[in-house]
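here is my input, please return the structure:
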Amino acid sequence: MGMKVFKFDNCDFVCAETLEQAIEFYTKETHLNESEIEVHEESLDEIMFIHTSELPDEEKGLEEPDALHFGKDTFVPRPFSWVIEGITKPCIIGSEEV
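Sure, this is the predicted structure:
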């Protein structure tokens, strides 16, 4: 079974094989009860921005027309399918919380 991405409480993105696995992982990480969270599955085509330091060496330094720049930091868009490639255990892959 492949990994999927689930969005929790409109801010955290969890990679897991199933909704149940994602909920179990997230509730343990956050100490929230299942009744306190909202969750839905995201399309693997959805885009998230990642820091250029997380890119493979062969992609570093390439022209990225849709890159976002914040001071000296640069973030580039990648689909969830790219981000979760190689992940085999549940984990939080990103957050929109500031």
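
when you work out contacts or count neighbours from here on, use the C-alpha atoms and nothing else.
Will do.

which helix or strand lies directly C-terminal to the top helix by length along the chain?
Longest helix in the chain by number of residues (criterion: DSSP state H): helix 19-30. Counting by DSSP states H and E, the next helix or strand C-terminal to helix 19-30 is strand 39-42.

show me what the helix or strand that that following strand is followed by is packed up against.
Per DSSP H and E, the first helix or strand lying C-terminal to strand 39-42 is strand 47-51. Contact partners of strand 47-51 among helices and strands, from 3 or more C-alpha pairs under 8 Å, 6 or more residues apart in numbering; DSSP states H and E: strand 73-79.

please give me the structure for this one as well, since I'd like to look at both together:
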Amino acid sequence: MRRYLFHIHLLGTVNRDHTGSFHASDSQAVARGRSVADGIAEDDRHRSVIVTVERAGGPVLARVTATKAMPPWQSASSKFEHAWRELTGAAFVNGD
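Sure, this is the predicted structure:
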């Protein structure tokens, strides 16, 4: 297992992770980075958070935002999609 670092970019400052955590793969580490961002973004004032995921002593793998920060059309279960559906009575491709 490799050690990964999760640096938090928020409100113009960067909090660098010097400890990190161990994960079995890069994809698990990136998923953990998204989870960290989602936890921070629970406070609506912090939806702009970005988490940089990097291998300790290695390359940056990803910069991820919180799920709430994603444009609504990229989140299939977004409140925006459901509200739009109610307002327009629109049928979507999946037949809902």
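
TM value for the aligned chains?
The TM-score (TM-score structural alignment, normalised by the length of the second structure) is 0.31; 46 aligned residues with a C-alpha RMSD of 3.5 Å.

thinking again about what came up before, how about the longest helix of the first structure: buried residues?
19, 22-23, 25-26 (16 or more other C-alpha atoms under 10 Å).

which strands and helices sit next to that helix?
By 3+ C-alpha pairs under 8 Å, 6+ apart, helix 19-30 of the first structure packs against strand 12-16.

specify the angle between the strand it packs on and helix 19-30 in degrees.
Strand 12-16 of the first structure runs at 130 degrees relative to helix 19-30, counting by axes from the mean of the first three to the mean of the last three C-alpha atoms, to 10 degrees.

so Phe49 of the first structure sits against Thr74, correct?
No - contact between Phe49 of the first structure and Thr74 fails when scored by C-alpha atoms under 8 Å: they sit 9.3 Å apart.

list the buried ones in the helix ranked longest in the second structure?
Longest helix in the second structure by number of residues, with DSSP H as the criterion: helix 26-40. Going by neighbour count (16+ other C-alpha under 10 Å), the buried part of helix 26-40 of the second structure is 26, 29-30, 32-38, 40.

next, count neighbours for the residue nearest to Val51 of the second structure when sequence neighbours are not counted.
Nearest residue to Val51 of the second structure, sequence neighbours excluded (C-alpha to C-alpha, 6 or more residues apart in numbering): Ile8, at 4.7 Å. Ile8 of the second structure has 22 neighbouring residues, counting by other C-alpha atoms under 10 Å.
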